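Peer 1: Next comes the sequence, and after it the predicted model I'd like to discuss.
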Amino acid sequence: MALDAVVEDILATSKSKVAEINAETEQEVARILSEARERAAEIKSRKEAEAKHDIEALVRREMSSANLELKRAELNVHKEVLEQVRIKFLDAVTNLPKDKNEALIKKLLEPYDLKDMKVYSSKRDQAFVSSLVPNYGGTLDIIGGVVVESKDGSVRFDHSYETLARDIFNAKVKEVSKLLFG
């Protein structure tokens, strides 16, 4: 019977060791699972934050792009309107009544000593301008106004309506734009 007691003692010790090992294993498994869950939660949280940041950045880029596109479209509309204003201005200058056109031409010629200058005009104004100046240079392809040139051609003053309109328009484009678009 002593052998049975030894076997039982060994079995009891073995069962105790197995139970102890199982308990340690369960604790280790629980610890590993807990750490894995914590890491998974950290990774999930980090990825969610990254995704949120990426979404916010994408929204900002899209908004910026949309605003830029809107500004471009608005600028194009402004350019078109300004071009229409410029064309209407040129049309109005082209169609000045005869008396106003002649008065304007006289005003344009006032600052010059015309005996030392050649004066060019549009075909429409040829008769009038040639009657005013001693040295009529001929006609140019302009809608109106005059071009005054030194006899040797070294100095030229372009007072054609196109040039005057362009200069006035360029000088006043900000004011015109402000009036039209606020």
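Peer 2: All right, it came through fine. Numbering: from 1, shown residues only.

Peer 1: switch to C-alpha atoms for all contacts and neighbour counts from now on
Peer 2: Fine.

Peer 1: Helices along the protein, start to end?
Peer 2: Applying DSSP state H to the chain gives helices spanning 2-94, 98-109, 126-132, 161-181.

Peer 1: Buried residues, the shortest one. List them.
Peer 2: Using 16 or more other Cα atoms under 10 Å as the burial criterion, the residues of helix 126-132 that qualify are 126, 129, 130.

Peer 1: Now tabulate these in a markdown table and tack on distance to residue 32.
Peer 2: Putting these into a markdown table (distance: Cα to Cα, whole Å) gives the following:
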| residue | distance to residue 32 |
| --- | --- |
| 126 | 103 |
| 129 | 104 |
| 130 | 106 |
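
Peer 1: Out of the helices of the chain, which gets nearest to residue 155?
Peer 2: Closest to residue 155 of the helices of the chain is helix 98-109 (Cα to Cα; 15.0 Å).

Peer 1: quick check, distance from that closest one to the centre of its chain.
Peer 2: 42 Å (Cα atoms, centre = their mean, to the nearest Å).

Peer 1: what packs against that helix?
Peer 2: Counting contacts by 3 or more Cα pairs under 8 Å, 6 or more residues apart in numbering; DSSP states H and E, helix 98-109 packs against strand 145-150.

Peer 1: Alongside the first one, take a look at this:
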Amino acid sequence: MSLDTVVEDIRDEARARADDIREDAEKQARSIISEAETDADEIVEERKREVERQIEQEREQRLSSAKLEAKQERLEARRDILEDVRESVEERIVSIEENRTELTRALLDDAAEEFDTDEEEIQVYGRADDAELIKSILAGDDGTGVGNEYDEFTYAGEYDCLGGVVVETENSRIRVNNTFDSVFEDVWEDSLREVSERLFEE
């Protein structure tokens, strides 16, 4: 066998072996690429799911936040309306003229029951615009024909209120607030639910 033939055989064998190695490498490469593509697809799908979850979560948060904001705005609007109603009622109370004398005397009579007139002078306070009315009630010349029952009672000055009286002993040991405000506050608190239901049709 000649040297050329041996060399040619070795070359053929080397080529065949190289072809086998190349084929195996290509198979492995295809397998690796296929796995990588599968992994990539799974990663993409997982990322999509994560993004969708995040979008849904953000949507829920924004929706919840919008609902809460709307609820707060409704509550604020209701509070404003109730405050307007309250102010309107207070304006009507402060402008009461008919029966104002009788109402003021009734509140004063009720407050007077808390005091022992033998002990000390009793001071009466009221709304500035009601000063003359209160003085006339205390003097017994308010036109009701009841007479003077308040010898120990003295008009002592102004009190910021819608009407009615605040009565206290000279040393402030006893104090009774019988203003229109205090009566209205009790009525308002008792009626607030009913007023709300009527206004807002709950």
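Peer 2: Great, that's in hand. Source: prediction; values computed, not measured.

Peer 1: What does the TM-score come to for these two?
Peer 2: Remark: TM-score between the superposed chains equals 0.85 [TM-score structural alignment, normalised by the length of structure 1]; 181 aligned residues with a Cα RMSD of 2.2 Å.

Peer 1: quick revisit: residue 141 of structure 1: which of the helices of structure 1 is closest?
Peer 2: Nearest of the helices of structure 1 (Cα to Cα): helix 161-181, 10.4 Å.

Peer 1: got the angle between the closest one and strand 145-150?
Peer 2: What separates the directions of helix 161-181 of structure 1 and strand 145-150 is an angle of 130 degrees, with axes from the mean of the first three to the mean of the last three Cα atoms, to 10 degrees.

Peer 1: tell me what helix 161-181 of structure 1 is packed against?
Peer 2: helix 2-94.

Peer 1: Average offset of the helix it packs on relative to structure 2?
Peer 2: Its matched residues in structure 2 lie on average 1.3 Å from helix 2-94 of structure 1 after superposition (mean Cα distance after the TM-score superposition for structure 1).

Peer 1: Can you spell out which helices and strands pack onto that helix?
Peer 2: In terms of contacts (3+ Cα pairs under 8 Å, 6+ apart), helix 2-94 of structure 1 is packed against helix 161-181.

Peer 1: picking that back up, want to try TSV for the helices of structure 1, with distance to residue 142 of structure 1 as columns?
Peer 2: What follows is the helices of structure 1, written out as TSV (distance: least, Cα to Cα, whole Å):
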stretch	distance to residue 142 of structure 1
helix 2-94	10
helix 98-109	13
helix 126-132	11
helix 161-181	7
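
Peer 1: how about these, which one is nearest residue 148 of structure 1?
Peer 2: Ranking the helices of structure 1 by proximity to residue 148 of structure 1 (Cα to Cα) places helix 98-109 first, at 8.0 Å.

Peer 1: Give the buried residues for the closest one.
Peer 2: Buried residues in helix 98-109 of structure 1 (16+ other Cα under 10 Å): 101, 102, 105, 106, 108, 109.

Peer 1: same thing with stretch 79-89 of structure 2?
Peer 2: residue 82.

Peer 1: Not counting its own residues, what contacts it?
Peer 2: Residues from elsewhere that reach stretch 79-89 of structure 2 (Cα atoms under 8 Å, 6 or more residues apart in numbering): residue 196.
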